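A.B. asks: Predicted model, plus sequence, below.
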Amino acid sequence: MSEQVEVLPAQGVTNQPARSISWRDYLELTKPRVVALMILTSVIGMLLATSGLPGLSVLIWGNLGIALLAGAAAVVNHVVDQKIDTVMARTRKRPVATGKISSIEAILFAALLATVGMVVLIWQVNHLTAWLTLASLVGYAGVYTLFLKRATPQNITIGGLAGAMPPLLGWTAVTGQVDG
């Protein structure tokens, strides 16, 4: 009596090598060079808002909160542009485009960054700066990335508003108001 037995692989076992995710992959999602330039312009806004130097606390906490929310917006951009990124030479090796970090993992990371950024800005800086920074995230990740990039060649011009926000955010972090 000879029975044929079909051997199936164990569930969850694949021939694919295990993903090796590093903190650098998550850092890359935040577009740190772009965020650094945004923080530079935020500091300029802070310097313009006061006749002397801004307080160390607002300088540190304000820019940390702004950077965290800007990083969250960049992560959302990676998720939304995942398919486009796979076909462009400049972007095809991004962590979400390659599948190294899943879209769900990236969105959870963005949510964490945004939440911590909002908490920092609300508790350590002021509500106005927190809400304007969140509006900037929505403007970049939502309006620019989701709609304008795909709808019009004028996307950079219109979407530039979100990129122009950091000096205003620096100003409001110091003054607590939009006007001088």
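C.D. replies: The structure has been received and is ready for your questions. The structure presented is a predicted model; accordingly, all values stated were derived computationally and were not measured.
A.B. asks: Only C-alpha atoms from now on, for both contacts and neighbour counts.
C.D. replies: Will do.
A.B. asks: biggest helix in the protein by residues?
C.D. replies: helix 56-80 (DSSP state H).
A.B. asks: can you give me the helices for the protein?
C.D. replies: Counting by DSSP H, the chain forms helices over residues 23-29, 32-48, 56-80, 82-87, 95-98, 103-120, 127-137, 149-151, 155-163, 165-175, given from the N-terminal end onward.
A.B. asks: and here's the other structure:
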Amino acid sequence: MDSKTQSLTISEPVSFADYWTLGKPRVVLVMLVCALVGMLMATPAMPSLLSMFYGLLGIGLMSMGAAAFNHVLDRRFDRLMARTRRRPLVRDKLQTWQALLYAWLLTLLGFAVLVSEANVLTALLTAAALVGYAVIYTAFLKHATPQNITIGGLAGAAPPLLGWTAVTGSVSADAILLVLIIFAWTPAHFWALAIYRCEEYRQAGVPMLPVTHGLSFTQLQVWLYSWLTVAASLMPYVTGMVGEIYLCGIVVINIRWLWLNYRVFKLQKTQLMTASKISFWFSIRYILYCFLLLLLDHFLKIYAISG
């Protein structure tokens, strides 16, 4: 078999799954849950199902577009990391122009949906979050400073605000508070990942905190930001946004959150790698639990008042 025939045999056809992967659907799903909570908490009454559908559709499309841009901008570094070596652009399943076209189509379609079916404010805020993530964070901050995730985390914290504005057309202090929770949570969440993927980031030349400042310093930062997350998570109760049901639930998950991150702070070597991995995966559940508790308290309060 000559080399040309062998190449044709090995080559895999492009599939829908390759394009779907570009959009980081699992990450976007978490974002949409947070956006949905923002929508449902924005008004005392249940928002229109149609307005929520179009709002989530537009936000979801633009978020997947941002993720696809991230794949394009990070493709050179993705080749150097085991965690990202199976991505479609790294495996040459898709060409760069195909990924860019897909990213632009999703972004423009999502923007059009938000402008026509939600409001211009939500479309502009979602576009700003896209630029923050795909350009400011991925193309610049990620490779310029070990504080990349702290500064760039604001874009990833936007979903509840976007959901809020999608149904109200305005920004409120409560919506900003929801953003603050995710913003405070992001460093501990991501640096836990960076600890157990430290050597991969080092090999790829990405200046993540464990690479530039060492594991001990990063462990301390995870621990300190864990407490900042706890403080932010208690603010909805302090401001009267939610009541005792939320408080009881958030105290329970905060105890688990602090314990896991205390282990990240104290453990060394092999135990640290395992502890940081466990902390990272729990952190995803943490933010989901937090927002679901907000939603539960909100609706039980409405039910109590109406009853």
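C.D. replies: Looks like it came in fine. Treat the numbers as computed from the prediction; the structure is a model and nothing was measured.
A.B. asks: thinking again about what came up before, average offset of the longest helix of the first structure relative to the second structure?
C.D. replies: Following superposition, helix 56-80 of the first structure is found to deviate from the second structure by 0.5 Å on average (mean CA distance after the TM-score superposition for the first structure).
A.B. asks: So which bits of that helix are buried?
C.D. replies: Going by neighbour count (16 or more other CA atoms under 10 Å), the buried part of helix 56-80 of the first structure is 58-59, 61-80.
A.B. asks: what about the helices of the first structure, which gets the closest to V143 of the first structure?
C.D. replies: Smallest distance to V143 of the first structure across these (CA to CA): 7.6 Å, for helix 155-163.
A.B. asks: corresponding residues in the second structure for the closest one?
C.D. replies: Using TM-score structural alignment, helix 155-163 of the first structure lines up with residues 148-156 of the second structure.
A.B. asks: Once you drop chain neighbours, what's closest to R85 of the second structure?
C.D. replies: Closest residue to R85 of the second structure in three dimensions, ignoring its sequence neighbours and counting by CA to CA, 6 or more residues apart in numbering: R79, at 5.2 Å.
A.B. asks: What is the burial count for the one you found?
C.D. replies: The number of residues packed near R79 of the second structure is 17, by other CA atoms under 10 Å.
A.B. asks: what do we get in the first structure for it?
C.D. replies: Following TM-score structural alignment, the counterpart assigned to R79 of the second structure within the first structure is T86.
A.B. asks: One more: A123 of the second structure?
C.D. replies: Across the two structures, A123 of the second structure finds its equivalent in A130 of the first structure, going by TM-score structural alignment.
A.B. asks: Next one: the nearest residue to its match once chain neighbours are set aside from F109 of the first structure, what distance?
C.D. replies: Distance criterion CA to CA, 6+ apart; nearest residue to A130 of the first structure, sequence neighbours excluded, is L121 at 5.1 Å. When CA to CA, to the nearest Å is applied, the distance between L121 of the first structure and F109 of the first structure equals 18 Å.
A.B. asks: thinking again about what came up before, okay, angle between the longest helix of the first structure and helix 127-137 too, please.
C.D. replies: Between the axis of helix 56-80 of the first structure and that of helix 127-137 there is an angle of 20 degrees, by axes from the mean of the first three to the mean of the last three CA atoms, to 10 degrees.
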